[in-house]
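Enquirer: predicted model follows, preceded by the sequence.
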Amino acid sequence: MYYFDHCASTPPHEEVIRTMAEVMAKHYANPSSLHRSGQEAGKLLERARGAIASLFPGTDAKEWIFTSSATESNNIAIMGAARSRKKRGNHLITTVVEHPSVYDTFQALEREGFQVTYLPVDSFGVVAVSDLEAALTDETVLVSVMHVNNEVGAIQPIAEIGKLLKRHRSVLFHVDGVQSVGKLTVDLTGWGIDMFSASAHKVNGPRGVGLLYVRQGVTLEPLLRGGSQEHGLRPGTENVPAIVASAKAFRLAVESGAARAERMYKLKARLIACIQAIPELHINGSTDCKLGSYAAPHILHFSYPGMKPEVIIHMLEKQEIMASTKSACSSKSEEPSRVLLAMQASYESAVSGIRISFGDEHGEAELDWLCRKVRLVVQQLKPLERKG
């Protein structure tokens, strides 16, 4: 089997699995307990928190919160910030291409009475900083823009946005960094980011652990009640084994990030050449394959207009290729991709998108195998296209 769905989840490193098993076997006490076993578990928890902070220069361990997922991190950051600052203003800004855990959260806040501006994107899926600047008002209290789009891999100008918002001190800046950690440089303090979300299972770590950076001085209204864990923002007993293993996964990902990006861009260029040679397919987003571009190194999205994506996915699966369509959270929906429509794609392209996302286990041989199988599947599907 060839697994090309890393944006949905990644295979955990063997070292991460071993760490989680060892901690689970030895440190099963509640880290909030006062006895020795509890205190030992608590020390492991704080050591993991410190390890995370060390990966992001300028941040402090106290600024990092462990959650159950990036979806929860996004909800805590966005809802917590908006509700805590409602007396200062009720205007929020995000983009039309955010992950459902962000986009749907803003829609929920609209139902609470907040005014939300959804910024458009260009044909590559990138937002214009000038549009954001024009949308700012005296009532704006929060801006949330993802770093890397989870469908097409578009990289947003986070550094430029942060520079702009530094001139608007009353506006908080949240970034969904799920698809960027371990692939791109992330400079939380230099970019003026107030809140940042990440997920362990997107960097070869275990499921069930999310990160939320909350800059010191930022106050959030908790979504849940019932405990003082994680500074009261995420009450409930922490999953110490998974958190410790996640810290190791994040370390491995960040420390090798530069080399990974360089290698993946080369592989992506190879894949792009293959897809471009198949006339039935159309690549969505930028085809740049270099550092500094607006395209992530590990994601390629293409459409087969006139063909249902689930048909393509199942045909690829018969060839031992595991890929996906939209985000895993909305992949079962038959609606056209909100992201592709925002990029001015045709309806036919927006309902026929396929996402390829790869990782450390892939090399030229695996990408060449994928290319051969994609060509084969397209040849097999062409008669169905003609019948349609």
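Expert: Now that the structure is in, tell me what you want to look at. Just so it is clear, the structure is predicted and the values come from calculations on it, not from any experiment.

Enquirer: only C-alpha atoms for contact and neighbour calcs from this point on.
Expert: OK.

Enquirer: got a list of what Arg88 touches?
Expert: With contact taken as Cα atoms under 8 Å, 6 or more residues apart in numbering, Arg88 is in contact with Glu139, Val141.

Enquirer: repeat for the one 5 residues further on
Expert: By Cα under 8 Å, 6+ apart, the residues touching Ile93 are Val116, Thr117, Tyr118, Leu119, Leu132, Ala135, Leu136, Thr140, Leu142, Val143, Ser144.

Enquirer: helix/strand/coil for it?
Expert: strand (DSSP: H, G, I helix; E, B strand; the rest coil).

Enquirer: measure it to Val244 for me?
Expert: Distance, Ile93 to Val244, by Cα to Cα, to the nearest Å: 34 Å.

Enquirer: quick one on the thing from earlier: tell me the one among the contacts of Ile93 nearest to Glu22.
Expert: Closest to Glu22 out of those is Ser144 (37.8 Å), distances taken as Cα to Cα.

Enquirer: residues contacting the residue nearest the centre of the chain?
Expert: The C-alpha lying nearest the average C-alpha coordinate of the chain belongs to Val178 (Cα atoms, centre = their mean; 2.6 Å). Remark: with contacts taken as Cα under 8 Å, 6+ apart, Val178 is in contact with Ala70, His147, Val148, Ser197, Ala198, Ser199, Lys202.

Enquirer: check the spacing between it and Val218 real quick.
Expert: Look at Val178 and Val218: by Cα to Cα, they are 21 Å apart.

Enquirer: chain center to stretch 59-76, what's the gap?
Expert: For stretch 59-76, the distance between its averaged C-alpha position and the chain's averaged C-alpha position is 13 Å (Cα atoms, centre = their mean, to the nearest Å).

Enquirer: wait, is Asn204 part of a strand?
Expert: No - secondary structure of Asn204 (three-state DSSP): coil, not part of a strand.

Enquirer: Gly190: what's it in contact with?
Expert: Neighbour list for Gly190: Ala159 [criterion: Cα under 8 Å, 6+ apart].

Enquirer: look up how far Gly205 lies from it.
Expert: Distance of Gly190 to Gly205, given as Cα to Cα: 26 Å.

Enquirer: repeat that for Ser130.
Expert: Counting by Cα to Cα, the gap from Ser130 to Gly205 is 37 Å.

Enquirer: more crowded one of these two?
Expert: Using other Cα atoms under 10 Å as the criterion, Ser130 and Gly205 rank with Gly205 on top: 31 against 10.

Enquirer: dropping in the other structure now:
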Amino acid sequence: MQAGDRVYLDHNATAPVRPEVAEAVARALLDLPGNPSSVHREGRAARAALENARAQVAALLGAAPARVTFTSGGTEGANAVLSGALRRQGAPAPTRLLVGASEHPCVLAGHRFAPEATELLPVDAEGVVDLAHLEARLAALAGESLLISLQAANNETGVLQPLGAVVALARRHGRALVHSDAVQAAGRIPLNFANSGLDAVTVSAHKLAGPKGVGAVALAADVTLDPVFVRGGGQEARLRGGTENLAGIVGAGVAAEIAGRDLAAEAARLTGLREAFEAAVLARAPEAVVAGAGAARLPNTVCLAVPGLEAATALIAFDLGGVAVSSGSACASGKVGRSAVLAAMGVPPALAACALRISFGWTSRESDRDRFLTVFDRLLATLYKRRERAA
């Protein structure tokens, strides 16, 4: 996206809203005055729009519409699923949580399990969960009621987790529940929740070029979730009280439909853009490190570090140069600090302090990459001159 003379390369923080989505939201605000819970004509029209959006989101996820619950976003959904209220029908609630060490803060800080009932699952140097460790822990904890939470794709590095293997291990050792934060994956890689063996996934519309403040939880047919989201009326199958954000949900549905329609072509386009970008960066700075480069990754995400080029300084330079990038998750009140994700991967603190996240999306073009490289070249020139003076 270009606003004036600026380039936006921070789609993992939030994707610019598509014009079709904005139009759908505006129409819903103007044309759907009714409450979806009302029985009159206006209420029925609002209900129809709500259920149509639910079907659109369900189609993107490969889930049953009746098992999709709308939320205020990925954080609320993850908090609810990891509250201890998710359980298999007829089975006790989980008493222990196994969670990936490189998860998003909404998982690491948002669950309600006691510290002594929570275990971090280590990841390797590429950011992929250690399956041997997981299997050993599942075997040791046989007989306990467990919940595993693992991202589909990491928000900072784009690294994909082997969810199929995780589900297989869970079934082999006592059928632990498995939740996946699919906020970054939905609309960027194919998802088929119904066939995945997962018990719950959480997503957020604004990563799909939809409105902010809307998300969803999809549940498997044989699991239940106590109404812990927001207590009140009987909305959202009695799981989340309060009148639904109808205009936002309509926008989420349109965003999901477009993302699903364009997924294969867009993934191929963004993969090409990402690979060309990385090649150009490494040609200029051979010492640069791309986190997770040896693992399967999202098509759009690059986590890049040049030794000695600190992110705090680089971010200011890029911003002044009209390029929006980030240093990691955009959920830390704008602060630039050491990445917990890179720490879990064993990246040395000095190198982690140099990490930048560049995330492409539907607005990204080759000219955006070229604009980044123009600023990058200036930063490298300054860095190399500083090294020469210090030599």
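Expert: Looks like it arrived, so ask away. Here the structure is a predicted model, which means the values were calculated and not measured.

Enquirer: on that earlier part again, among the contacts of Val178 of the first structure, which one sits closest to Leu370 of the first structure?
Expert: Checking the contacts of Val178 of the first structure against Leu370 of the first structure with Cα to Cα, the nearest one is Lys202 at 21.3 Å.

Enquirer: quick one: residues contacting the closest one.
Expert: When the contact criterion is Cα under 8 Å, 6+ apart, the partners of Lys202 of the first structure are His6, Cys7, Ala8, Ser9, Thr10, Val178, Gln179.

Enquirer: just checking, the first one touches Phe358?
Expert: Yes - here His6 of the first structure reaches Phe358: they are 5.5 Å apart, a contact under Cα atoms under 8 Å.

Enquirer: which residues in the stretch 101-250 of the second structure form strands?
Expert: Remark: strands of the stretch 101-250 of the second structure, listed N- to C-terminal, are 118-121, 146-149, 177-181, 200-204, 215-219, 223-225; assignment by DSSP state E, counting those that start in this stretch.

Enquirer: between these, which gets nearest to Arg378 of the second structure?
Expert: For these, the distance to Arg378 of the second structure is smallest for strand 200-204, at 36.1 Å, taking Cα to Cα.

Enquirer: which of the strands of the stretch 101-250 of the second structure is buried the deepest?
Expert: Among those, judged by mean count of other Cα atoms under 10 Å, the one packed with the most neighbours on average is strand 200-204 (a mean of 29).

Enquirer: onto which residues of the first structure does that strand map?
Expert: Counterpart in the first structure of strand 200-204 of the second structure, with TM-score structural alignment as the criterion, is residues 195-199.

Enquirer: what do you get for stretch 217-227 of the second structure?
Expert: Against the first structure, stretch 217-227 of the second structure falls on residues 212-222 (TM-score structural alignment).

Enquirer: the residue opposite Ala45 of the second structure in the first structure once aligned sits in which helix or strand?
Expert: Structural correspondence for Ala45 of the second structure with respect to the first structure (TM-score structural alignment): Glu40. According to DSSP states H and E, Glu40 of the first structure maps onto helix 36-55.

Enquirer: which is the next helix or strand following that helix?
Expert: Moving toward the C-terminus from helix 36-55 of the first structure, the next element (DSSP H and E) is strand 64-67.

Enquirer: what sits up against that next one?
Expert: Contacts to strand 64-67 of the first structure, defined as Cα under 8 Å, 6+ apart, come from residues 49, 52-53, 73, 208-214, 230-231, 233-234, 238, 243.

Enquirer: and stretch 282-299 of the second structure, by the same measure?
Expert: 125-128, 153, 157-160, 185, 188-189, 267-268, 270-271, 274, 281, 302-307, 342, 377, 380.

Enquirer: ok, and the contacts of Ile93 of the first structure in the second structure?
Expert: Taking both residues aligned by TM-score structural alignment, their matches' Cα atoms under 8 Å as the threshold, the shared contacts between this structure and the second structure, drawn from the contacts of Ile93 of the first structure, are Val116, Thr117, Tyr118, Leu119, Leu142, Val143, Ser144.

Enquirer: which of these sits closest to Ala29 of the first structure?
Expert: Distances from Ala29 of the first structure to those, taken as Cα to Cα, are shortest for Ser144 (37.0 Å).

Enquirer: mind telling me what that closest one corresponds to in the second structure?
Expert: Aligning on TM-score structural alignment places Ser144 of the first structure opposite Ser149 in the second structure.

Enquirer: contacts only, for that match.
Expert: With contact set as Cα under 8 Å, 6+ apart, Ser149 of the second structure has these partners: Leu97, Leu98, Val99, Gly100, Val107, Val178, His179, Ser180, Asp181.

Enquirer: spit out the contact partners of the fifth one.
Expert: By Cα under 8 Å, 6+ apart, Val107 of the second structure lies in contact with Thr75, Ala78, Asn79, Leu82, Val99, Ser149.

Enquirer: mind doing that once more with 10 Å?
Expert: With contact set as Cα atoms under 10 Å, 6 or more residues apart in numbering, Val107 of the second structure has these partners: 74-79, 81-82, 99-100, 149-151, 180-181.

Enquirer: alignment lookup: it to the first structure.
Expert: With TM-score structural alignment as the criterion, Val107 of the second structure matches Val102.

Enquirer: what's the answer for the last one, then?
Expert: The pairwise alignment with the first structure assigns Asp181 of the second structure to Asp176, based on TM-score structural alignment.

Enquirer: pull out the buried positions in the biggest helix by length in the first structure.
Expert: Under DSSP state H, the helix in the first structure containing the largest number of residues is helix 364-387. Burial within helix 364-387 of the first structure, assessed by neighbour count using 16 or more other Cα atoms under 10 Å, is assigned to Leu367, Leu370, Cys371, Lys373, Val374, Arg375, Val377, Val378.
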